[in-house]
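In: Sequence and predicted structure below; questions after.
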Amino acid sequence: MPLFSGRRRPHLAPALDDDGLGRIVNSLQEVPRSGLIGMRDLHMARISDLLRQGDTDWDRRAHRLAVLAEATADSDLPDTWCAREPRSVDALLLRAWVQWVRARRSGDLTGAEAIVRDCYQASERRPNDPTPWVIVLGVQRLQRRSRPAVMAAWRQVSARDRVHREAHLQMLGHLSPGEGGSRIQVLEFVDHVRSVTPPNAPTAALDLTAAVQHYHSVLRKGGVETLLASNVWRQLPAVDALDRAAAHWLKPGFLSHAAALADLNLLAYALVVAGRRGDAAAVFPELRGRVTSWPWENSGAPVDVFSHEMSRSAR
């Protein structure tokens, strides 16, 4: 039987299983047809409508803004939307997130203060929304701000959403050895989060994310270290994280947050590199060919690596 019979071929799916978001992202990538006017207006209207849906579902909102920011980062759409609707919190936050994406890509932080001003303005207009503070946290991380400054933004997010996935990932990066933290600080943070959050919260993959990031950091050292990188998956923190995820995440309805499929991609990857292909074989069908760039891109073209590892795990 053909490998992909009865299911879609693997493909990059930044929107994951958010069909409404996926349709907008696809439309943003289309080349405007001759004679068709008002496409920018149509895009803005669709984005505005999408972000209004369930606008207090902070987890879903952050996922949608993150994907839309990546999809519009090379366009003037966010600036145009802000100019036309200067009172729109959603327009402000999309512009701020886009500028954050651009700063991450280029390393140019000259616009950092403008990003923070947009976030402060958005927070004044919608005080209960953690999203502005997530962006502030990310910008401060790029600026390598002091621990007290970063913690102040972290507290603002936590006061509004104590299980915010993106905020936790930003803190994980801030505490990493590559940014002036340490492996001990990372493990302490992960242990603390596990002790105070439900196992199926949007932060469910924090410990596994830390393990994969540690694995990648060892690989980047090269030489003998690369040959010993697999030892990461024999260490207790990584073993525990994999065991918990493999035992629970595939249970029906266990993971229900917006980026659940991204976390399942992470699980499939971690099981593969840990040599647990039998366990990985149970995860791949749940993804139905929807691939995330990270962490597969660490080993090559994400879709190609995903397809290769799915085929090997199915044997």
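Out: Received, thanks. Numbers count the residues shown, from 1 in each chain.
In: Going by C-alpha atoms from here, please, whenever you check contacts or count neighbours.
Out: Noted.
In: mind listing the strands for this structure?
Out: Applying DSSP state E to the chain gives strands spanning 11-12, 290-291.
In: Give me the contact list for the first one.
Out: Yep, that's strand 11-12 we're talking about. Contact partners of strand 11-12, identified using Cα atoms under 8 Å, 6 or more residues apart in numbering, comprise 289, 290, 291, 292, 293, 302, 303.
In: from memory the first one sits against residue 16, does it?
Out: No - here residue 289 lies out of contact with residue 16, judged by Cα atoms under 8 Å, at a distance of 10.2 Å.
In: picking that back up, of the contacts of strand 11-12, which belong to helices?
Out: By the criterion of DSSP state H, membership of these in helices covers 302, 303.
In: In TSV, list the contacts of strand 11-12 along with neighbour count and distance to residue 276.
Out: Shown next, in TSV, are those (neighbours: other Cα atoms under 10 Å; distance: Cα to Cα, whole Å):
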residue	neighbour count	distance to residue 276
289	21	20
290	23	21
291	27	19
292	23	20
293	18	21
302	20	19
303	20	20
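In: in the stretch 101-250 of the chain, which spans are helices?
Out: Secondary structure of the stretch 101-250 of the chain (DSSP state H, counting those that start in this stretch): helices at 112-125, 131-142, 147-160, 165-174, 183-196, 206-220, 223-227, 236-248.
In: Please identify the buried residues of the third one?
Out: In terms of neighbour count (16 or more other Cα atoms under 10 Å), helix 147-160 has its buried residues at 150, 153, 154, 156, 157, 158, 160.
In: again, but for the last one
Out: Within helix 236-248, the residues that qualify as buried are 237, 238, 241, 242, 245, 246, counting by 16+ other Cα under 10 Å.
In: In the contacts of strand 11-12, find the pair that's most separated.
Out: 289 and 293 (12.6 Å; Cα to Cα).
In: hang on, the earlier thing: and the helices of the stretch 101-250 of the chain as a markdown table, adding distance to residue 4?
Out: As requested, the helices of the stretch 101-250 of the chain are arranged in a markdown table below (distance: least, Cα to Cα, whole Å):
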| stretch | distance to residue 4 |
| --- | --- |
| helix 112-125 | 44 |
| helix 131-142 | 39 |
| helix 147-160 | 42 |
| helix 165-174 | 32 |
| helix 183-196 | 37 |
| helix 206-220 | 28 |
| helix 223-227 | 33 |
| helix 236-248 | 24 |
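In: Which one of those helices lies nearest to residue 76?
Out: Nearest of the helices of the stretch 101-250 of the chain (Cα to Cα): helix 112-125, 15.6 Å.
In: Make TSV from the strands of the chain and add distance to residue 186 to it.
Out: What follows is the strands of the chain, written out as TSV (distance: least, Cα to Cα, whole Å):
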stretch	distance to residue 186
strand 11-12	29
strand 290-291	27
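In: okay, the buried residues of helix 147-160 in CSV with distance to residue 314 next?
Out: Listed next are the buried residues of helix 147-160 as CSV, based on distance: Cα to Cα, whole Å:
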residue, distance to residue 314
150, 44
153, 45
154, 42
156, 45
157, 42
158, 41
160, 43
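In: okay, now the one to match up with it:
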Amino acid sequence: MPAADMPLIVDLAGRDDELRAPLDDLRLGRWSAARDLLRRTGPDWELRTSRSLVLSVGAGSLGAIKAWLSEEPFSADALMMWARVLTREALRAMDEGRDRDLVLQAGAFARDACFGAVGRWPEDPVPWVDLLRLAKLPVGRGGLRLLDPYFIQRLQLWGQSIEMNRWDEAPEKALFPGPWPLLHEADRRHPGSREAYHRMREYAELRAPWLAVDFARWASGGALEDSASALHMLPLHAFVTEYQRRHGSGEIGALSFWTSDQIRHYARRARFGWFESTPPKQRSRLSLLDLNYLAFTLVASGEDGAAAVFNEIGPYATSAPWETFSTSLRRDWHSEFLRMRASVVRPRVRHR
């Protein structure tokens, strides 16, 4: 059990000690440690997806990955990482409000890099995850199909909504039109891919916040048979975004939002269906971000079990979701994390 006064460590690598040296090297323009790490990771899709995302964020400039690709142009890992960093740059251009033509050009470069990675290692789900990320760019609904290297073979599927129970039947209870074939490809290679489903949730949020909640419920409902699936966490992420929108507009207070029956239901389901269903020896692989979301939601909703989640988090806090909540209340997120942790974790007893 962590002490209530345990100091916080905010670190991209989190609890993954093997990530630290490659991250440091990438910042210095060296890529060999990242190559070796991904080579050791192999087709562990969950770890490959999460590690490659952190490496792409921590890489900073494109220089190190570009140098790696120049040195090893046929490396599946180098091609995948090149797609990762170009996707990051395209989305950054959009978030910074750059000219639309420039954003779309950056998106086209990233798309082509993803296609190259798909061709080099067809079994790899990561390029499909990045294609889903690119769906957030202002390409228009018709332009989404251009993100699919196989769209000609399945042209009839584009622009349709997904059927609630099956991937391969005509839609009856539709969610919304969108890049479902891209999610299908990622899910086919890595069933229940955490990042792929979160990218689809983010796409839904751009259309309407309530669509993201509907999607999260649908996706988590499909995870019932796979009880340890991270998809159980999707509704909690969607609720944080919904809270940010509604609380910011003055529609609802914090207490009434987080203590609703709906949120308590999904908090319990995430606790038992994801966290408690994961054997303790395997919990070090759980997403640190998800652990922080679960700890926050359990405390905010008044549900039990947060102490064990804080134990797994240890000192490795993530700014989300604490920052979203604390900003709306004009508080510091570090203080909010420590306050909530202290409410369920006993302080360290000092012996003389």
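Out: Looks like it arrived, so ask away. All values derive from a computational prediction rather than experimental measurement.
In: quick revisit: can you say which of the strands of the first structure is nearest to residue 93 of the first structure?
Out: strand 11-12 (25.0 Å).
In: what stretch of the second structure does the closest one fall on?
Out: Under TM-score structural alignment, the counterpart of strand 11-12 of the first structure in the second structure spans residues 9-10.
In: Of all the helices of the stretch 101-250 of the first structure, which one is nearest residue 104 of the first structure?
Out: So among the helices of the stretch 101-250 of the first structure, helix 131-142 is nearest, using Cα to Cα, at 7.3 Å.
In: Could you check how far the counterpart of residue 59 of the first structure in the second structure is from residue 132 of the second structure?
Out: Matched to the second structure by TM-score structural alignment, residue 59 of the first structure sits across from residue 46. To residue 132 of the second structure, residue 46 of the second structure is 17 Å away according to Cα to Cα, to the nearest Å.
In: More neighbours: those two, which one.
Out: Applying other Cα atoms under 10 Å to residue 46 of the second structure and residue 132 shows that residue 132 carries more neighbours, namely 29 against 20.
In: contacting residues for that one?
Out: Per Cα under 8 Å, 6+ apart, neighbours of residue 132 of the second structure: 179, 182, 183, 196, 199, 200.
In: Map it across to the first structure for me.
Out: So, by TM-score structural alignment, residue 132 of the second structure is matched to residue 137.
In: For its match, give its distance to residue 170 of the first structure.
Out: Separation of residue 137 of the first structure from residue 170 of the first structure (Cα to Cα): 7 Å.
In: The match of strand 11-12 of the first structure: how far from the chain's middle?
Out: Remark: stretch 9-10 of the second structure is offset 19 Å from the chain centroid, using Cα atoms, centre = their mean, to the nearest Å.
In: Then stretch 212-224 of the first structure?
Out: Using Cα atoms, centre = their mean, the offset of stretch 212-224 of the first structure from its chain centre is 21 Å.
In: Could you list the buried residues of it?
Out: For stretch 212-224 of the first structure, the neighbour count (16+ other Cα under 10 Å) marks 212, 213, 214, 215, 216, 217, 218, 219 as buried.
In: Please pull up the equivalent of the first one in the second structure.
Out: In other words, residue 212 of the first structure. So, by TM-score structural alignment, residue 212 of the first structure is matched to residue 240.
In: Verify the stated contact: that match with residue 322.
Out: No - using Cα under 8 Å, residue 240 of the second structure is not in contact with residue 322, being 9.7 Å away.
In: Measure how buried residue 256 of the second structure is and give me the count.
Out: Applying other Cα under 10 Å, we find 9 residues neighbouring residue 256 of the second structure.
In: again with residue 90 of the second structure
Out: Residue 90 of the second structure has 24 nearby residues by other Cα under 10 Å.
In: show me what contacts it?
Out: When contacts are counted by Cα under 8 Å, 6+ apart, residue 90 of the second structure touches 103, 104, 106, 107, 110, 134.
In: any idea what it aligns with in the first structure?
Out: In the first structure, residue 90 of the second structure lands on residue 103 (TM-score structural alignment).
In: So residue 320 of the second structure sits against residue 293, correct?
Out: Yes - Residue 320 of the second structure is within contact range of residue 293, at 7.3 Å (criterion: Cα under 8 Å).
In: In terms of neighbours, single out the busier of those two.
Out: residue 293 (22 against 17).
In: Please say which position in the first structure that one maps to.
Out: By TM-score structural alignment, residue 293 of the second structure lines up with residue 266.
In: Now that match: closest residue in space, sequence neighbours ignored.
Out: Leaving aside its chain neighbours, residue 266 of the first structure sits nearest to residue 295 (6.5 Å; criterion: Cα to Cα, 6 or more residues apart in numbering).
In: Show me what that neighbour aligns to in the second structure.
Out: Structural correspondence for residue 295 of the first structure with respect to the second structure (TM-score structural alignment): residue 321.
In: what about its match, neighbour count?
Out: Taking other Cα under 10 Å as the criterion, the count of residues near residue 321 of the second structure is 23.
In: separation between it and residue 221 of the second structure?
Out: Taking Cα to Cα, one finds residue 321 of the second structure at 23 Å from residue 221 of the second structure.
In: next one: residue 283 of the second structure
Out: With the distance defined as Cα to Cα, residue 283 of the second structure ends up 22 Å from residue 221 of the second structure.
In: Of these two, which one has the most company?
Out: With neighbours defined as other Cα under 10 Å, residue 283 of the second structure and residue 221 compare such that residue 283 has more, 18 against 13.
In: Now do the contacts for the more buried one.
Out: The contact partners of residue 283 of the second structure, taken as Cα under 8 Å, 6+ apart, are 275, 312.
In: let's see it at 10 Å
Out: By Cα atoms under 10 Å, 6 or more residues apart in numbering, the residues touching residue 283 of the second structure are 274, 275, 276, 277, 291, 309, 312, 313.
In: Would you convert those residues into CSV that also reports distance to residue 140 of the second structure and neighbour count?
Out: CSV is the format used below for the contacts of residue 283 of the second structure (distance: Cα to Cα, whole Å; neighbours: other Cα atoms under 10 Å):
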residue, distance to residue 140 of the second structure, neighbour count
274, 36, 24
275, 38, 27
276, 41, 17
277, 41, 15
291, 35, 24
309, 41, 22
312, 42, 22
313, 40, 24
